[in-house]
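S.K.: just need the structure, nothing else, for what follows:
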Amino acid sequence: MIGLVIVSHSKMLAEGVKELASQMGQNKVKIEAAGGLDDDDNPIGTDPMKIEQAIRDAYSEDGVLVLMDIGSAIMSAELALDFLEDDMRDKVILCEAPLVEGAIAAAAQAMSGSNIKDVIAEAKNALHAKNVLLQPEEEEVLPDEQKEIPLEGKNIQITVPNKQGLHARPAAKLIEIVNRFDATALVSVNGKKPVSASSISQVGTLGAKKGEVLDFVLFGKDADQLEKALIDFRDANFGDDDKEIIETSIKIEKTETSDGAIHGIAASEGIAVGKSLWFRKELPILNKESVEDANHEIFLLHQSIDRVIQELGAIQKKITSELTKEKAEIFDFHKLLLQDQDLLKEVEDTVRNEKCNVAYVWNGQIKKLETEYLAMDSVYLQERAADVVEVGNKVLLELLGVAKKELILTHPCIIVTDELGPAETMNLDLNLVQGIVTRTGGETSHSAILSRSLGIPAIVGLGDEIDQIKDGEEIAINGGAGDIWTANHPDVIADLRKCKELEEAKRLKTLTKAKEPAVTKDGKTYQILANVSGPKEAIISYDNGAEGVGLYRTEFLFMNRDEAPSEEEQYQAYKAVCENMKGYPVTIRTLDVGGDKPIPYLDIPAENNPFLGLRGIRYCLQNTELFKTQLRAICRVSAEYDLRVMYPMVGVIEEVLSANELLREVQADLNKEGIPFSNKMKVGVMIEVPSTIFFIPQLALELDFLSIGTNDLTQYLLALDRDNNSVAKYHSPFHPAVLTAIQEILIRSKEAGIEVSMCGELAGNPKATGLLIGLGLEKFSMNSPAIPKTKEIIRGMNVVDNQTGFQVDSSIRTLEELKKSIGEG
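M.R.: Below is the predicted model:
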């Protein structure tokens, strides 16, 4: 099944799109979010490293589709591809489809097992909704149900096959299927008035249950193809895996006991003990007012919606960077709702026809939609009403110019509130929020889902019992049981506090194990390092057990800006990474740009074959001032920390000689200026260009270490463009030629007496760990999440068994044979 990656300048936006697309894809489609920067002061931007990891996490042999928002997101995505292994890169396609609609459509299409071409087509066709919205006023476009339906329309009936019925995810999938074709569809159930099958606000409230019949009327050029797609959708069980679906047609009742506890619905496991903080939200009273300029009112609506979408994107960015890419998926529904052409058209028509204020009309439509969701028989759909209200109120406050009451925490506390939306949940300070208690909600509400993802104990659906909790009193909650204990029960609170302390001790033990060295059963120790792109990732890597940084990708510091970072800015960034690694060694790769890593302000010339042109160290040697500025910053940090410098894309020995000469010039200048640096700073190169394999002895005379970059090495060794899907099936770091090259590098490096490591993606592939150890690799550098697992694999093996049990077998003729042999061994 096709995987999806959502790339946005805003972390929250990316996570929100992921949430929406995941629901529309029935959580069957691998969807990852890569949004924002790990910089609290400048969170808006795109991070190629995050995109790279997202692609890896979403990877499927069927392919991965990457959707991006604007500007540098495209460049960052292209840059991320450079970090992938060739065989993986060839199956990744960057798509120009609109981010939210495209993601929803793609997820819906991918869910049915469509090939990547069909998924791309679905994503691109999602532009239809925006095209309708952007029609000039004089070219008014009526909703589908108001158009004249041709007599030759095709009528088909689809019986709802899945347990949960037409809930949010299949509804989104349906919309995406319809928008994929040059056809229009109306749909109804139980004899109700037909609605547009391309509108989430209409389809989402049909509430069709399992066994009910959806009546479709199809017309247009592709009506026959759409009919087949709908039948396939039905045969695919609307994309649901009923074995994994929790039946939500029956409400979860709160446990009634007489133990003195307040009982709610257990939403997120965990124990919390702390002071309660009541958070009460109030909206201004709205009255209907006459306006003279209806078009201006509508302009204000779209302007407000744009701002909210940007805010959601920022929240998604935060979730992606601080938690995981899955965390932002819940905001897809929000975004889809804000871009729903039928909802917006109804608001616009009312404002124009009645000449009244858009805030009043918008509020009315949101309340109407909330009522429709609350009337659904499915608890899951009822809980989407909270999402409708939250996102609707965000737009309303923007329209009114009223500052939203922010939930700002100043001390550790347990939040008590009527309801907490997913965006509010994601904006919580995780260092201060101890737990969440709400009057409304259920275990499948988005805020509950996020609480579980964030690891925040939460109890929801207390109803009026929540009023027993006083603001500021000490309370204890057991999120797994749904129990809340007030200050009237000090003994119970004391017992729960002890349980909490035991939980924390267990968590610390897990982290301690991750930080233990990777030692095999027969006593061989391997060094496990991290690949990072900034200070925050260094913190995460350290916590995950990294014993240093084997690759600091400095190009990310140069991206998403209008000019190159200053020497001081670079110095502070490099220093922060070293500080966060607590004294472990850090290897900084000098600026690696060009090829698929363009940075506009650097004026990299257009080339017929950029991968063989001015990139990596070659660019730096032609732009010496930029290069020397970076080297100065690196050298300054080396005075205090165990720092190493590494040149990328070296193809000839002259490049090393020239780079080292510039390094000596920089050091001489620093010496004259009285600025300290380390004369013992180690220097190395990336082994990415096959030619370097043949002059390792010469490199050993000029350098201190080598690092194998399997991503580009595979591409250049096999002469396969990793961005070209037509040759993807031949692109693999497990190719016998690549493995033989790696073995040769390790042998020659050992003979030359030079240290060698691997920082390419292969280093973090669990299927390759034993293989690489068998070839003689002793130092691995990988993305942070792979570190604990790699260490665990190493601890469970014997080196002797690997060394005697694996060689690059010359009898293996094809890549498939090699994969089979690895799978069996």
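
S.K.: C-alpha only now, for contacts and for neighbours.
M.R.: Will do.

S.K.: now do the strands in the stretch 451-600 of the chain.
M.R.: With DSSP state E, counting those that start in this stretch as the criterion, the stretch 451-600 of the chain has strands at 458-460, 474-478, 483-485, 518-519, 525-532, 549-553, 586-589.

S.K.: to compare against the first, here's the next sequence to fold:
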Amino acid sequence: MSETGYVPRPRSSPRVLLKRLREIMAEPAEPQARLEKLVRAIAANMVADVCSIYVRRTSGALELFATQGLKPEAVHATRMAPGEGLVGWVADRRQPLSVTNAPAHPSFSYRAETGEDPLQAFLGVPVVRSGQVLGVLVVQNRTQRRYTDDEIEAAQIVATVLAEIVPTGDLLDEADTKEAQALLEAPESGRGAAVSAGIAIGTVALLEPDSRTHKVFAESVAAEKTRLEDAVAGLQKSVDEMIATDAKVAGVSREVLEVYRLFAYDRGWVRRIEEKVLSGLTAETAVEQVQAENRERMRAAPDPYLRERLHDLEDLSRRLIRALQGLEGPPELPEGAILMAETLGPAELLELSTDRLAGLVLADGGGTSHAAIVARSLGLPFVSGLPGMVESARPGDTVIVDGDTGEVHLRPPSDALRSYADKKAMRERRLEAYAALRDEPAVTKDGALIDLQMNAGLLLDMPHLKETGASGIGLFRTELPFLIGRTLPTAAEQEHLYREVLRAAGTKPVVFRTADIGSDKRATYMTQPVEANPAMGWRGLRVSLDREGLFRTQLRAMIAAAGGRELRVLLPLVTTVEEVEAARGVIEKELSRRKRGRKPVPSSVIVGVMIEIPSAAWSARSIAAASDFVSIGGNDLAQFFFAADRESALVSSRYDPLCPAFIGFVGRTISEAKAAGRPVGYCGEQASDPLMALVLMGLGLRSLSVTASSVAPLKAMIRSVDLGALSGWLNETLAAPSGELRREVEAYAEAAGVALPSWA
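M.R.: Predicted structure coming up:
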């Protein structure tokens, strides 16, 4: 023992240990005898005085199933209650615990029947499969010593292998195996972020290839290594071909494709997989283990650019596993599929058989993500922020997604299924009632006409214009083609899209927002400096003015598509009057170019500005005077007003835009813009909140642009409102704010007989 009391130990060898475990699993033996051989092998490899395996029962208790070093009579007699002791600590937190002096730990629980009195050092690792803790692997030593990172990693690898084989029946007897399987099949419920409204009842489909279709241990390490090498070579070839077909793309696009290729050729990534294969695992299991390690890094990464790059590794891992399994392309979906995944890009979503897709549940993805925009366009209920639920899901499981409340029920009991089937039917009846209002005007009881428009971003959104009875497209997000594809869209491709959008709109107006690129809105082919605060950095109109070639190409396409009809252009994230003037100058250049070519030009070009940052809101009068109309972008304006990243689960829910401070600020902005004699509207997800829409109308707004699914419910509400009475009440309420504005607005609406949307 050293002066510090710690004793250095020989380094454990995961490769040797896995080889021994594979041999034990291959030997004919009764489950209990096999377990005892396993703990002896693990203890010997890790030079531990004790190795124990605890198995979790359906009650939540952790039962000692096998041990080397503790009293044999404690096996199946010692049970730790949920959360009890260091073993319970590991199971509850689903993370390893390494301590040098176990009895001194506040969670330590003494069990005399185990004979653990002389033990000091403790290392516990959870045995987790499909998000469920199936047990805990424990090693202990008499001396006070630190377990090295290599030893902890070796224990985690063993725990991963145990997780794969516990439910198979090779390690436990029939009754215990059924109990372990019951844990994996137990109902789960959770509440995430409600991203896209609606209710879906269907079966789970995963982007991840099903891990149950492959073995854990390799029959031949050499053959498995060859399989991996062939699959990696195939993956690299497919990336090379992608770059070759994009050879005509501008240099900036090729640079990012080269970054993607670097990941595919990254020796560090491939070597980590190879090491696990050489230890005796199948190639698929090795990729899954490395993928899980990368996923933990991704979830912990504070930098959005790094998170995006780790998403690339996630995609490459999925592709590699499919290649190993001989699969090509995206997975085939069953009818009524609920797709559950870690992350999902809009391109991946559109590549799937969306006619079979009923809903989405993601571990990571906010309400303003591009997958969310596409999901709303498709009318798919969508809930995000449930990583544990995604991890627990298995293909074919029944799942309920409530996009109104954010609730998700995995493997629900029959009474929950009946309840949600009734709720879904009631919702559909309410939608039928709203549909009857499609051709009715959005006019208040006292005769005020509200211009109720819808947001769009894809051509597949356009049928909703007729279905909902919206008066026009108040916001068409043009950046989606830039972000969904793997290359920069050409002028011809853009012109075709804009012409088709205008054709689909008929006589109704369309407001095209120029590409709002930057911050979280980056395609794989785009490069830009890594910024500490990208949401406040190089994005929006700033990018367009700095990359005038990209801006002019887009404007050229819009002008050509409009032909002889009116063209409405909206500039995103305006910060100064000078930016508006510069953008209008570029528009004039493109109009002059078109005229010189003797080609038809729009009958008029109306240029609007988006007020999305507090400084622009504070200067709303002068900025409005330099434009033709104003659109308040509530999502970003609230984000900057509250200094709360709307994509961060830690802070986005800490504020309510329907509070006196923010509403007062919005009211001032509306007044200043109107003082310049310009029409003012409000776009963004906030306006889809019926209580927020009521307040905006009370502040004097007469134009709202909302999601397609919100148009009909809001029209019904508008037709039940006495706007004069609402405005008078709101002025009095804001003059003496109580801080409970949402509750007060809801109480007013109920007392005044306002038809608030409800799916209950």
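
S.K.: please state their TM-score.
M.R.: Laid over one another, the chains give 0.49 as their TM-score (TM-score structural alignment, normalised by the length of structure 2), with 470 aligned residues with a CA RMSD of 5.9 Å.

S.K.: ranking the strands of the stretch 451-600 of structure 1 by burial, who's on top?
M.R.: strand 458-460 (a mean of 33; mean count of other CA atoms under 10 Å).

S.K.: sorry, back to before: need the strands of the stretch 451-600 of structure 1 in JSON lines with distance to Leu775 of structure 1, can you?
M.R.: Conversion of the strands of the stretch 451-600 of structure 1 to JSON lines gives the following (distance: least, CA to CA, whole Å):
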{"stretch": "strand 458-460", "distance to Leu775 of structure 1": "49"}
{"stretch": "strand 474-478", "distance to Leu775 of structure 1": "51"}
{"stretch": "strand 483-485", "distance to Leu775 of structure 1": "55"}
{"stretch": "strand 518-519", "distance to Leu775 of structure 1": "17"}
{"stretch": "strand 525-532", "distance to Leu775 of structure 1": "14"}
{"stretch": "strand 549-553", "distance to Leu775 of structure 1": "19"}
{"stretch": "strand 586-589", "distance to Leu775 of structure 1": "23"}
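
S.K.: who wins for proximity to Ile366 of structure 1 among these?
M.R.: Closest approach to Ile366 of structure 1 among the strands of the stretch 451-600 of structure 1 (CA to CA): strand 458-460, 22.9 Å.

S.K.: gap between Val39 of structure 2 and Leu64 of structure 2?
M.R.: Counting by CA to CA, to the nearest Å, the separation of Val39 of structure 2 from Leu64 of structure 2 is 12 Å.

S.K.: which neighbours do the two have in common?
M.R.: Ser52, Ile53 (CA atoms under 8 Å, 6 or more residues apart in numbering).

S.K.: and the next element down the chain from the longest helix along structure 1?
M.R.: Counting by DSSP state H, the longest helix found in structure 1 is helix 294-322. Counting by DSSP states H and E, the element after helix 294-322 of structure 1 in chain order, helix or strand, is helix 332-338.

S.K.: which residues are contacting whichever helix or strand comes after that following helix?
M.R.: Downstream of helix 332-338 of structure 1, the first helix or strand assigned by DSSP H and E is helix 341-354. Outside of helix 341-354 of structure 1, the residues within contact range by CA under 8 Å, 6+ apart are 129-130, 132-133, 143, 199, 201-202, 294-295, 297-298, 337-338, 356-358, 361-362, 365.

S.K.: can you give me the buried ones in helix 341-354 of structure 1?
M.R.: Neighbour counts using 16 or more other CA atoms under 10 Å place Gln341, Asp342, Leu343, Leu344, Lys345, Glu346, Val347, Glu348, Asp349, Thr350, Val351, Arg352 of helix 341-354 of structure 1 among the buried residues.

S.K.: and the residues you listed as TSV, adding distance to Ser72 of structure 1?
M.R.: Compiled in TSV, the buried residues of helix 341-354 of structure 1 are given as follows (distance: CA to CA, whole Å):
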residue	distance to Ser72 of structure 1
Gln341	28
Asp342	31
Leu343	31
Leu344	29
Lys345	32
Glu346	35
Val347	34
Glu348	33
Asp349	36
Thr350	38
Val351	37
Arg352	38
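
S.K.: so which of these comes closest to Ala505 of structure 1?
M.R.: Leu343 (50.7 Å).

S.K.: measure Arg553 of structure 1 to Gln527 of structure 1 for me?
M.R.: Distance from Arg553 of structure 1 to Gln527 of structure 1, by CA to CA: 19 Å.

S.K.: and Thr790 of structure 1, by the same measure?
M.R.: 11 Å.

S.K.: do Met782 of structure 1 as well
M.R.: Taken as CA to CA, the span from Met782 of structure 1 to Gln527 of structure 1 is 11 Å.

S.K.: kindly report the same for Lys130 of structure 1.
M.R.: 52 Å.
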